[in-house]
Each structure stands twice: as C-alpha cells, then as structure tokens.
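Chemist: next come a sequence and a model predicted from it.
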Amino acid sequence: MSGSSPVEVAWFGALCDDDYEFLGVADPELASSWEHCRDITLAADGHGFDNILLPSGYTLGIDATAFAAGVAPLTSRIQLLLAVRMGELWLPQLARQLATVDRMLHGRLTVNIISSDIPGETLESAPRYRRTLEWMQVLRTLLDGRPVDFHGEFVTLTLDPPRATTTSGRCPPFYFGGFSEAAKETAAAAADVFLTWPDTVAGVADTVADMKARSERHGRTLRFGLRSHVIVRATSAEARAAADRLVSRLDDRTGAAIRGRSLDAASAGVQRQAELRETSDADGYAEENLWTGIGRARSGAGAAIVGSGEEVRAKLEAYRRVGIDAFILSGYPHLPECERVGNLVLPHLDHAPLVRS
C-alpha cells in the first residue's frame, strides 16, 4: 500500500450493542458482554490488527474503560483505542485511569475523544466543544506529567500531575471526529488523529484538505483516519449478496428507531451520511464499492466498503492516496468478518503499529 509510512488498520470492539447477523434484528448472543467483546478483541489481536476501537455508550452496552482494563492483560500486540466522553469524569481521576490502563498495556493505549452530550444533560454544540477543548488540553497536560494551572470556562484546576504515568511518560494519541465547525476547530487545535466517516474518495479528499489547512493555522499537524464498515468475500458477487442479506429483514421503522437512539443522531456527520444514502444508486452504492445500506439502521458511520479482497484493498488504497493513514473497520457479525478481513485484506497491506515519537 502506498504512503510514506505503514498504514494503521483497526477493528471495532462492538461494546455498544452494535452487532448483528441481520441488521436491526437483535440477537442476544451478539449483545455486548464481557465474553463476546473479549472474543472480538482477541480475534483482532490474533489476526494482526494494529488497534481496536472500544466505543463508549451509556444507554447501550458495557463500560469501555472497565472493559479495557480487563482485556489489557489478555492481549499481546494490539493497541486499544479507548473512547472517553469529555466531561463525564473528574479530570484527575480520568488521567489516572488512562495512565493505569496504558501501563497494563505496556504503552499500547490510544484515546478516542468523544464530545457528545453527557447522559442526562443537553448542551448546545458550541459550548460543548469549548468544554471538550478545555478537557483535552488539561488531560494532555496531566498525561504528559506536567502540573496544571488552568482557569477556563468549564475547567478550573491547579494541580500537580499524578504519580501514575503512562509507560512513555507522555500523553497517548488523541483520535477525534466531528463535522461541525466547532468540532473541526477543536480537532485542529488539540487532536492527533482526525477521524472521518465513510464518504466518496473525493469527499474524503476534501475533508483531509480542509483539516490540514485548519491544523496548519494552529501550527499543528494532524494524521487522518477513516471509520468504515466492510463486507469482504472471495468474489464481488458474494460480497454484494452478503450486503443484501444483512438488510434483508430490516424495515424502515425499525431502522429509524435504531438511528434515533444514538446520542449523536442529529450531528452534522450523521446528516452527511444521510445525504450519501439519498444520492446513491438503486442498490445503495454512492460510488464503486461504497454501499450506504448500513446507514438505514445505524447512526454514525453509515456505509461499508463492499467487494472482493482485491476490491477492498483497492478502495483502501484510493483513500490512502488522498491522505488517510489509519482505518477503523467493522463488519457484521464482528467475529466472522474480522476473520475474513484478517485473511483476505490484512496480509496484503503494509501495516504495523505506529511507534510513538
């Protein structure tokens, strides 16, 4: 795969009850649990994925931080991308938790910053992102092992760093996604990796160019990641048939109810996913190998790369050429699709865990 450095390929931990054989049809055996999510994580580790996203939810699923601490000693090489909701925990406590989990992983922790509403509270987008920015700044300071003397709109804290530090003594990379103006500016100012959702290759290129310019205005450099579903089979026809089967028992009312349960159901990013569905062809394809059918029953990343192993690799290569160097992939059900991607896609990619400088 082209690029100046190895690409990072991650899988999805499905801690938020987002696992199905038939999209929209609940299956108790696929509901998030310690056992099920552990098995997904260990399968991704065994198949050579570089990272795994552990999503955070309140209404759905199990706690991501507790899960990360439990699964950390069972893993061998994979990084954990732990989702953390800004504002939900007291900052000094959060810093100690993250440092401890990183120690348990021998330095393999990465952090997915979430700016959604805290459960039980609603805050307008602009102030919510101002709060997120303050939390990111203070959290990075503490995890870098430096004292904090911060007096902002949402955070007032004067404190020495905790004795508990990360393995490296530095803050793990912050992954962050969002498509509103406030979200983009927050990412440009404080994130390390900007995550975008499925889009056309041209659409992703536009996002990368926009965010590069924004980060440069802040005197910073971002990496770029793409969060997407994937359906890969030995042939293109088999992959398209698997996509059709996935939504074969889904009705529009159930799909709308599932989308509406998410805390980010009205976000700018979700609206863009809806636009992709509306402009796709009769079979739901926005462009070659980019299928929007998953978005009928999922808020957030609402499209999948669909095709043979060669076609999926080619699509990842196309995104790579426009600036993406990290992919967070998922597929339904997550365990068998993890195996398929591990067998049909990963062996042909130039990928390895990225060493922190």
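Modeler: Thanks, I have it. Computed from a predicted model, the values in this text were never measured in an experiment.

Chemist: contacts and neighbour counts: CA atoms only from here.
Modeler: Noted.

Chemist: do you know how far residue 38 is from residue 30?
Modeler: In this view, residue 38 and residue 30 are 12 Å apart by C-alpha to C-alpha, to the nearest Å.

Chemist: revised request: answer the last question for residue 338.
Modeler: Distance from residue 338 to residue 30, counting by C-alpha to C-alpha: 14 Å.

Chemist: comparing residue 38 and residue 30, which residue is more hemmed in?
Modeler: Shown here are residue 38 and residue 30; by other C-alpha atoms under 10 Å, residue 38 has more neighbours (22 against 19).

Chemist: so the spatially closest residue to residue 300 that is not a sequence neighbour, which state does it fall into?
Modeler: Nearest in space to residue 300, with sequence neighbours left out and distances taken as C-alpha to C-alpha, 6 or more residues apart in numbering, is residue 270 at 5.5 Å. At residue 270 the chain is in helix, as set by DSSP: H, G, I helix; E, B strand; the rest coil.

Chemist: give the contact list for residue 270.
Modeler: Residues counted as contacts of residue 270 (C-alpha atoms under 8 Å, 6 or more residues apart in numbering) are 264, 299, 300, 301.

Chemist: any idea which helix or strand carries the second one?
Modeler: The one in question is residue 299. In this assignment (DSSP states H and E), residue 299 forms part of neither any helix nor any strand.

Chemist: before we move on, the earlier item: only whichever of the contacts of residue 270 are buried, select them in PyMOL.
Modeler: Here is the PyMOL command that selects the buried residues among the contacts of residue 270 (16 or more other C-alpha atoms under 10 Å):
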select buried, resi 264+299+300+301
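
Chemist: does anything pack onto the longest strand seen in the chain? Which helices or strands?
Modeler: Taking DSSP state E as the criterion, the chain has its longest strand at strand 223-233. Here strand 223-233 touches strand 193-196, helix 236-246, strand 304-308, helix 309-321, strand 326-330, helix 334-344, going by 3 or more C-alpha pairs under 8 Å, 6 or more residues apart in numbering; DSSP states H and E.

Chemist: here's the one I want to compare it with:
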Amino acid sequence: MTESLQSPAEPLKFAYWVPNVSGGLVVSTIEQRTDWGYDYNKTLARLAEDNGFEYALSQVRYIASYGAAYQHESTSISLAIALATERLKVIAAVHPGLWQPGVLAKLVASADVMTGGRMAINVVSGWFKDEFTKLGEPWLEHGERYRRSEEFIRYVREIWTSEHAEFGGDFYRLHDFDLKPKPVEVPGRPHPEIFMGGNSTDARGMGGRVADWYFMNGNTPEGIQEQIRDVSDVAQVHGRTVRFGVNGFVVARDTEAEARDVLREIIDKADREAVEGFGSAVKQAGQSTGDKKGMWQDSEFADLVQYNDGFRTGLIGTPEQIAERMLEYKRRGANLILCGFLHYHEDVEYFGRHVLPVVREMEAAELERVHA
C-alpha cells in the first residue's frame, strides 16, 4: 500500500469556511460575533488573505435547516468574495442533481476569467434529503449519489479541457461541445481545482479516481492517516495523485484554560433540538451505505455541535499547542487545514498574528532537521 505523505518542504495551506449561512459554524446559542451577510464576508475575505489564508470554502444550503435560517448561494458569494480580494482562491460547494454540469462549468469558467484563475468547486454528493425532494428532484440511494458525482466531475473536467468535449454516462451526456471562454491557464493547474469530501467507501474510491483534493471531516491524526492511505491507494492504481484537507474548528487563546472554557461553553449552550435533528439526518445518510461506513457515523452529540466534526481535530489551546497539532496532521499526509472559528474577524486576525508564525517556525525547524 502507498501513503501520500506531505513533503516537509511544502508549507501547510490554510482555508476557512465562509460563514454564508446564518447561525455561524457551531449549532449553539453562545454569542457568535459572526454574520452571514455579504458586507461582513467581504471584510472577512480581505482579513483572511492578509492573515495567511489561501482558500475560502463557501458552504451550500438551500433551505432553512438545523439552525441555519438564511443562506447565500455558494457560487454567487464565492465570485463576489473573489472580486473583493486580490489573491484569495474561492471554492464553491455544488450539488450534482441540483446543477446541470455544463451550466455549472460555464458559470465557473466565466468566473475564473473574471478572477484571474481563482475559482474552484467542491462537489457535494448530498446528505439532506429535503433539499432535493422539496425542489422536486429525486433522492438517490447513497452509492448512486456518488456514482452521479463521479460522472459530474468527469464531465466538468472534460468540458473545461477539450475543444470537442465528449462524455457518455448513465446520468450525463456531452456531444462535441466547445466551451468558450475556457478557464484561465494557470501554471500547475490544468483547470479549476475540484474538491470533494466524504468518509464512506464510495467516497474514498471516487476521491482516488477523480478528485484533485479530498476533504475529510475532523478526526484524530490516526483516523486521517487511514483515509489518506485508502484514497491514495486508489489514486495510485489510476496513475493519479490527490491532495488532502482536514476540517478543524480553531479556538486559539493565550492560555489552554481560556480555550477549553470557550469549547465547554459552546457545548453547554448547544441547541439540542437542532443538533439532534442534524445528527439524525446525517447518520441516516451514512447508514444507507452497504458497509454502514460514512461521515458522522461515530460522531457523538458534542462532535455534532460543530457540524463537520471540527472539535475532533483538537485545534483547541495556545498557538503553540495548535501549531504542533497541525504539524502532526501534516506529517500524516494532510496538505491543507480547513478552519472554522467562533468570532471570525477577531479569530482570523489572532490566527494570522499568533498561530501562523509558530506553524511556519516549526515547519522551518522540521525541514532543518530533515536536511541535517
């Protein structure tokens, strides 16, 4: 078996969850000085790119659910954020089944031209049945959702890179199509990057076969390493390489006690009804897999208060503790940390001022040891 280990010479990359959905990044009644509106997010994007963040991931919700009453659509706010910044790369989460892939590919290609090559997509196979059925779209069985997503990715990649695009699948077809304008030609990037996530066997196989990046829910370093190994094994068979991102909720404070107190308050003030409703919905999605292996299947109540298991990554404590934890994920093969925060403006600035410099110092020291 192969293992895709992160090179010590390559710095960790950082992304942040765009709070384009109301309610913040934790399902809790704790005060969150975070807003879902555009003006707040425009300021946040500029802060983020000035504090070490390379990517911004816009989540996708279509209807009010589990504490998220309002939502800005992901592709539109991603483009708006990119146009408000100079360097930040934006990732828009998109659902096959709710997007026709050629239309989505056209939108992203145009947005990529407008932003100088800073657009990407995160293909989400879907866990929330109501978003499909209330829009009049069929809800597919788990494996079929991933099969559709794989075709979606192959179609989009083909239309972005071919002058006479052809694709024939069970869900999508493409006939001698020449998309113009094509996305921007960026060195080392043949087309806008394609992210996806998951934990199931279906997701791991799909990630190895077609994804550029594979996002993982929060987990221990050992749990992350296992997923990286599985996806990399599939990728190797297909002559590919995949890069990996880990979700984590960051509570960085001057002392560990302060950080732990914040985490305790978040969980103590959890919106129990919303957390339990979310937990029931996502566990149902994973239990529909053949091997009962999927995202959130071993998540406990406290884990689900941060809806991508961000607490499990353990980025709670002092800047030094968090930096060391991040480097442990890098040693296991992670290329990127996807961060959520409680009070975004303040916490992103604190991250850039106090956490990121320690990460870079530790990376430099580790590189020196490797070459000693």
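Modeler: Cool, the structure landed. Quick caveat, the model's predicted, so the values are computed rather than measured.

Chemist: what's the separation between the nearest residue to residue 350 of structure 2 once chain neighbours are set aside and residue 266 of structure 2?
Modeler: Among residues not flanking residue 350 of structure 2 along the chain, residue 252 sits closest, at 7.7 Å (C-alpha to C-alpha, 6+ apart). Separation of residue 252 of structure 2 from residue 266 of structure 2 (C-alpha to C-alpha) stands at 14 Å.

Chemist: between these two, which is the more surrounded one?
Modeler: residue 252 (27 against 22).

Chemist: what's the counterpart of the more buried one in structure 1?
Modeler: Residue 252 of structure 2 maps onto residue 232 in structure 1, with residues paired by TM-score structural alignment.

Chemist: and residue 144 of structure 2, by the same measure?
Modeler: Match for residue 144 of structure 2 (TM-score structural alignment): residue 127.

Chemist: okay, and that match sits in which element?
Modeler: helix 125-143.

Chemist: ok, now residue 41 of structure 1?
Modeler: helix 34-46.

Chemist: off-centre distance for the helix holding residue 127 of structure 1?
Modeler: Here helix 125-143 of structure 1 is found 19 Å from its chain centre; the criterion is C-alpha atoms, centre = their mean, to the nearest Å.

Chemist: show me the strands in the stretch 1-150 of structure 1, by range?
Modeler: Ranges of strands in the stretch 1-150 of structure 1, per DSSP state E, counting those that start in this stretch, are 8-12, 51-54, 79-85, 109-114, 148-151.

Chemist: what about the helix holding residue 127 of structure 1, how far off from structure 2?
Modeler: With mean C-alpha distance after the TM-score superposition for structure 1, helix 125-143 of structure 1 departs from structure 2 by a mean of 0.8 Å once superposed.

Chemist: quick one, what contacts the nearest residue to residue 258 of structure 1 once chain neighbours are set aside?
Modeler: Excluding its sequence neighbours, the residue lying closest to residue 258 of structure 1 (C-alpha to C-alpha, 6+ apart) is residue 297, at 5.7 Å. Applying C-alpha under 8 Å, 6+ apart to residue 297 of structure 1 gives the contacts 23, 24, 250, 254, 255, 256, 257, 258, 259.

Chemist: so where does the third one fall, helix or strand?
Modeler: With the criterion set as DSSP H and E, no secondary-structure element contains residue 250 of structure 1; it sits in neither a helix nor a strand.

Chemist: skipping adjacent residues, who's closest to it in space?
Modeler: Sequence neighbours aside, residue 24 is the residue nearest to residue 250 of structure 1 in space, at 5.8 Å (criterion: C-alpha to C-alpha, 6+ apart).

Chemist: please report the distance of that neighbour from residue 241 of structure 1.
Modeler: 18 Å.

Chemist: same check, this time on residue 82 of structure 1
Modeler: In this view, residue 82 of structure 1 and residue 241 of structure 1 are 33 Å apart by C-alpha to C-alpha.

Chemist: before we move on, what about residue 201 of structure 1?
Modeler: From residue 201 of structure 1 to residue 241 of structure 1 the distance is 23 Å (C-alpha to C-alpha).

Chemist: higher neighbour count, these two?
Modeler: Ranked by neighbour count (other C-alpha under 10 Å), residue 201 of structure 1 and residue 241 place residue 201 first, with 19 against 14.

Chemist: picking up where we left off before, the helix holding residue 41 of structure 1 against structure 2, how far on average?
Modeler: Looks like 2.2 Å for helix 34-46 of structure 1 (mean C-alpha distance after the TM-score superposition for structure 1).

Chemist: show me what that helix is packed against.
Modeler: helix 64-71, helix 334-344.

Chemist: okay, those in JSON lines with mean neighbour count and distance to residue 113 of structure 1 next?
Modeler: Shown next, in JSON lines, are the helices and strands packed on helix 34-46 of structure 1 (neighbours: other C-alpha atoms under 10 Å; distance: least, C-alpha to C-alpha, whole Å):
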{"stretch": "helix 64-71", "mean neighbour count": "18", "distance to residue 113 of structure 1": "13"}
{"stretch": "helix 334-344", "mean neighbour count": "20", "distance to residue 113 of structure 1": "23"}
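
Chemist: out of the ones you listed, the one nearest residue 319 of structure 1 is which?
Modeler: Of all the helices and strands packed on helix 34-46 of structure 1, it is helix 334-344 that lies closest to residue 319 of structure 1, at 17.1 Å by C-alpha to C-alpha.

Chemist: list the helices and strands that closest one packs on?
Modeler: By 3+ C-alpha pairs under 8 Å, 6+ apart, helix 334-344 of structure 1 packs against helix 34-46, strand 223-233.

Chemist: in structure 2, which residues correspond to that helix?
Modeler: On structure 2, the counterpart of helix 334-344 of structure 1 by TM-score structural alignment is residues 344-354.

Chemist: hang on, the earlier thing: between the helices and strands packed on helix 34-46 of structure 1, which gets nearest to residue 97 of structure 1?
Modeler: Judged by C-alpha to C-alpha, the one of the helices and strands packed on helix 34-46 of structure 1 that comes nearest to residue 97 of structure 1 is helix 64-71, at 8.0 Å.

Chemist: superposed on structure 2, where does that closest one end up, distance-wise?
Modeler: Comparison of helix 64-71 of structure 1 with structure 2 after fitting gives an average deviation of 1.5 Å (mean C-alpha distance after the TM-score superposition for structure 1).
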